[in-house]
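J.: attaching a predicted model along with its sequence, questions to come.
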Amino acid sequence: MEHQQDAVLAAADSLVDAFGRHDRDRYFAAFAPEATFIFHNLDRRLGTRAEYEAEWVLWESRDGFRVRACRSSDRDVRIAGPIAIFTHSVETDLTFNGEPVTSAERETIVFEKQVTGEWLAIHEHLSPRP
């Protein structure tokens, strides 16, 4: 069990690192194509990775969206067979239309172990931190 938790934490670390570097290709590669996304700042669920990728491109072009840094704390992993639930607090430094913004949120990422042994994210839920 300890080894699986370490593997999930490594997958989460890689995902957070890619996000914090605005490395779009590496970030989205951490998600399965059928992954779903619920963000508190959107009025709808994104039903696939491709939908999220399209939204990301829109944010970049319309809003000048850029991730400058991302910090993860208060991390927890729960393993349930081939599923892992990763929760954490996340603080993100962003730029919107040239203005710096820091967000404080809580996030749940559900990972699924692939036949290759790799853990891919299949769901992400982001909410504001009270």
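T.: Structure received. Residues are numbered from 1 along each chain as shown.

J.: contacts and neighbour counts: CA atoms only from here.
T.: OK.

J.: hey, where'd the helices end up in the protein?
T.: With DSSP state H, the ranges of helices along the chain come out as 2-20, 24-29, 49-63.

J.: mind listing what the closest residue to Val67 other than its chain neighbours touches?
T.: Nearest residue to Val67 in three dimensions, chain neighbours excluded: Leu94, at 4.5 Å (C-alpha to C-alpha, 6 or more residues apart in numbering). Residues counted as contacts of Leu94 (C-alpha atoms under 8 Å, 6 or more residues apart in numbering) are Phe65, Arg66, Val67, Arg68, Ala69, Pro100, Val101, Thr102, Ser103.

J.: correct me, but the first one touches Asn97?
T.: The one in question is Phe65. Yes: the pair Phe65 and Asn97 passes the contact test of C-alpha atoms under 8 Å, sitting 6.9 Å apart.

J.: alongside the first one, take a look at this:
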Amino acid sequence: MSTITAPSATLTESQVHAAADRLLAAFAATDTAAYFSCFAPEADFVFHTEPRRLDDRAAYQRLWAAWVAEGWRVESCRSTDRRVRVHGDTAVLTHDVLTTTSTNGRTATTQERETIVFRLVDGNVLAVHEHLSARPSEGM
């Protein structure tokens, strides 16, 4: 006897782009509450700038709070070369990110590649994984 599983809801590319736009706008505004509301509590994070994986949203929130306490903020963030691949209730967004941050008036600009995995959770599109890598220079 086989078991029949009800199909899960399917994400659309437009839902993923809208979720990414919300996440990036909150990041660009250094809007802590709005930014972290874009992530599921169990989301994990791999950043090339950090020595260890952050195993959940709370760990990243503690790191973010430490940055902000040091005078850090995002000045701008631009997403280009986006690609979305939908897999049922899960989707993978890859893109290039150009970010300018400042800490106590000193600015830094980074060019990175990012992968964000989104999942449809109770009708909401939330990020469940983020991986940020340094972007190699052109011509390498």
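T.: Happy to help now that I have it. Quantities reported herein were computed from a predicted structural model and do not represent experimental measurements.

J.: more neighbours: Phe65 and Asn97 of structure 1, which one.
T.: Each of Phe65 of structure 1 and Asn97 has its neighbours counted (other C-alpha atoms under 10 Å); Phe65 has more, 20 against 13.

J.: contact partners for the more buried one?
T.: By C-alpha under 8 Å, 6+ apart, the neighbours of Phe65 of structure 1 are Trp59, Leu94, Thr95, Phe96, Asn97.

J.: residue in structure 2 paired with it?
T.: In structure 2, the residue equivalent to Phe65 of structure 1 is Trp72, according to TM-score structural alignment.

J.: distance of that match from Asp21 of structure 2?
T.: From Trp72 of structure 2 over to Asp21 of structure 2 the distance is 22 Å, taken as C-alpha to C-alpha, to the nearest Å.

J.: again, but for Val68 of structure 2
T.: Taken as C-alpha to C-alpha, the span from Val68 of structure 2 to Asp21 of structure 2 is 22 Å.

J.: go on, Arg82 of structure 2?
T.: For Arg82 of structure 2 relative to Asp21 of structure 2 (C-alpha to C-alpha), the value is 11 Å.

J.: Pro33 of structure 1 - how many residues pack around it?
T.: Pro33 of structure 1: 16 neighbours (other C-alpha under 10 Å).

J.: any chance of the helices of structure 1 in CSV, plus mean neighbour count and distance to Arg129 of structure 1?
T.: Shown next, in CSV, are these (neighbours: other C-alpha atoms under 10 Å; distance: least, C-alpha to C-alpha, whole Å):
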stretch, mean neighbour count, distance to Arg129 of structure 1
helix 2-20, 17, 17
helix 24-29, 15, 22
helix 49-63, 15, 22
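
J.: next, format these as CSV and append distance to Ile79 of structure 1.
T.: Shown next, in CSV, are the helices of structure 1 (distance: least, C-alpha to C-alpha, whole Å):
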stretch, distance to Ile79 of structure 1
helix 2-20, 7
helix 24-29, 22
helix 49-63, 23
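
J.: of all those helices, which lies closest to Phe37 of structure 1?
T.: Of all the helices of structure 1, helix 49-63 sits nearest to Phe37 of structure 1, with 7.5 Å by C-alpha to C-alpha.

J.: that older thread, what residue of structure 2 matches up with the residue nearest to Val67 of structure 1?
T.: Using TM-score structural alignment, Leu94 of structure 1 sits opposite Thr101 in structure 2.

J.: what's the match for Ala104 of structure 1 in structure 2?
T.: Using TM-score structural alignment, Ala104 of structure 1 pairs with Gln111 in structure 2.

J.: can you pull the contacts of that match?
T.: Asp96, Val97, Leu98, Thr99, Ala134, Arg135.

J.: run a quick neighbour tally on the fifth one.
T.: Residue crowding around Ala134 of structure 2 was assessed by other C-alpha under 10 Å; the count is 15.

J.: roughly how far apart are the counterpart of Leu126 of structure 2 in structure 1 and Glu34 of structure 1?
T.: Alignment note (TM-score structural alignment): Leu126 of structure 2 maps to Leu120 of structure 1. Going from Leu120 of structure 1 to Glu34 of structure 1 by C-alpha to C-alpha gives 11 Å.
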